[in-house]
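Student: Sequence first, predicted model second:
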Amino acid sequence: MTGNTRPGGRTARVRGAVLQAAGDALAEHGLAGLDLADVARRAVVGKTTVYRRWGTVAGLVADLLLDMAEQSLPRADTGSLAGDLRANARLVQRTLSDPRQGALFKAVIAAATSDPRTAEALHGFYRTRIREWAPCVDLATARGEVPAGTDPDEVIRAVSAPLYYRLLASGDPVDEAAADTAAEAATAAARAGVFVR
């Protein structure tokens, strides 16, 4: 076998344990309280392993966000734009209202305001998720549900933006009703041509 990683082998198990521990610590203490030695202790791996592989807290957060993007559920294909956007909104809602995941996102977003490497990792996470869901808008365009030239990325952003606003700014509940309203608003705006480039 070539390379130094084995699918499902020790390397994957160590990475999984470390990322789980990092996410837990980040959700509990925020970025300021994230310490590589503490993450190693929580993950029950050697400190040198963590320092050698991730090097810095920013490197660890970047890998955590990459893993979260990779592990997130794939997009739905319900056969309608309204159904697809509702599925997207409900996925975002479940993530943000989860006690661990919601706290983790708050911590990462706060850290991204002052740490360029964390910001780039966060931007990469959202680029990945938008790429995953944008094809539902292309399919809706092909079905004639929305005008030609509708910007898929902007439609997907319009679904999640109200939910993040509730999480970070207003403190209003991030519940299914909010998710459904966000999806309905984005669908109506897309049908009206608001997102045509």
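Tutor: Yep, it's here. On a predicted model such as this, the values are computed, not experimentally measured, just so you know.

Student: alpha carbons only for contacts and neighbour counts from here, please
Tutor: OK.

Student: State the number of residues packed around Glu28.
Tutor: Glu28 has 15 neighbours, counted by other Cα atoms under 10 Å.

Student: what ranges do the strands span in the protein?
Tutor: With DSSP state E, there are no strands along the chain.

Student: Which of the residues in whichever helix in the chain runs longest are classified as buried?
Tutor: Using DSSP state H, we find that the single longest helix of the chain is helix 10-29. Neighbour counts using 16 or more other Cα atoms under 10 Å place 14-15, 17-27 of helix 10-29 among the buried residues.

Student: Pasting the second one now:
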Amino acid sequence: MSGVPMSAEEKDDACDDPGTVRPGGRTARVRAAVLRTAGDALAEHGFARLDLADIARRADVGKSTVYRRWGTVAGLVADLLSDMAEQSLPRTETGSLLGDLRANAELVRGTLADPRQGALFKAVIAAATTDARTAEALHRFYEIRVAEWAPCVEQAVRRGELPEGTDPYEVIRAVSAPLYYRLLTSDAPLDEAAGVRAAEATAAAARAGVYA
């Protein structure tokens, strides 16, 4: 014990594990401010230059609170990805496989084409190649998003649009794969046509039994 009294902010956070929050109130506002600032910093400077003390300063939050709640940069990025998964838009149901896949492709394309979000994903993907905790968090993010959209493929199978045994997770991954490839390997624009092509190619392959 240091004998130094804790601030009200520190007392409020002392019972929480790093990266966890209690719903509502000031704790939620602190988390939102820190995660928003972390996302901005990732988009601006990348993972390598992310610094907890700088995040605390920019978010106007006590440095000790940030270190106590998240512990490390990797812990902060993991919580950021969890929050992004929670905040992502829900699945769209159009009544047809192609319509659903186009909606999924447009959601992914719009996110990656956004200057802030596209830069943020580039930074996180780059970090995941060298940091195990970031990689684990990124995998969880995509597991959540793919699981959100997999039912549209299952519904298409029940409607007779796709062969029995079609793997819904592989179909959804196939929609976004060319969009991420373009983001990471090319300076070609991520326009609406790119999303349409990704959805139509995936739908055609799924109908042909490629993912069965």
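Tutor: Looks like it arrived, so ask away. Remember, it's a predicted structure, so these values are computed and weren't measured experimentally.

Student: related to what we said a few turns ago, which part of structure 2 matches the longest helix of structure 1?
Tutor: Mapped onto structure 2 using TM-score structural alignment, helix 10-29 of structure 1 spans residues 26-45.

Student: Give me the contact list for the matching stretch.
Tutor: 12-13, 21-22, 50, 55-56, 58-59, 61, 66, 76-77, 79-80, 116-121, 123-124 (Cα atoms under 8 Å, 6 or more residues apart in numbering).

Student: Restricted to helices, list these.
Tutor: 12-13, 55-56, 58-59, 66, 76-77, 79-80, 116-121, 123-124.

Student: For the counterpart of Thr166 of structure 2 in structure 1, give me its contacts.
Tutor: Under the alignment (TM-score structural alignment), Thr166 of structure 2 pairs with Thr150 of structure 1. Listed by Cα under 8 Å, 6+ apart, the contact set of Thr150 of structure 1 reads 137, 141, 190, 193, 195-197.

Student: quick revisit: average distance between the longest helix of structure 1 and structure 2?
Tutor: Following superposition, helix 10-29 of structure 1 is found to deviate from structure 2 by 0.4 Å on average (mean Cα distance after the TM-score superposition for structure 1).

Student: ok, longest helix in structure 2?
Tutor: If you go by DSSP H, structure 2 has its longest helix at helix 132-159.

Student: How about it, which residues are buried there?
Tutor: Within helix 132-159 of structure 2, judged by 16+ other Cα under 10 Å, the buried ones are 133-135, 137-138, 140-141, 145-146, 148-157.

Student: Run the chain-centre distance for it.
Tutor: 11 Å (Cα atoms, centre = their mean, to the nearest Å).

Student: Check which helices and strands it sits against.
Tutor: helix 73-87, helix 97-113, helix 115-128, helix 168-185 (3 or more Cα pairs under 8 Å, 6 or more residues apart in numbering; DSSP states H and E).

Student: Check the mean deviation of the third one from structure 1.
Tutor: Yep, that's helix 115-128 of structure 2 we're talking about. Looks like 0.3 Å for helix 115-128 of structure 2 (mean Cα distance after the TM-score superposition for structure 1).

Student: Where does that helix end up in structure 1?
Tutor: Counting by TM-score structural alignment, helix 115-128 of structure 2 corresponds to residues 99-112.

Student: And that stretch, how far out from the chain middle?
Tutor: With Cα atoms, centre = their mean, you get 10 Å for stretch 99-112 of structure 1.

Student: quick one: buried residues of it?
Tutor: 100-112.

Student: Determine which two of those are furthest apart.
Tutor: Arg100 and Ala112 (18.3 Å; Cα to Cα).
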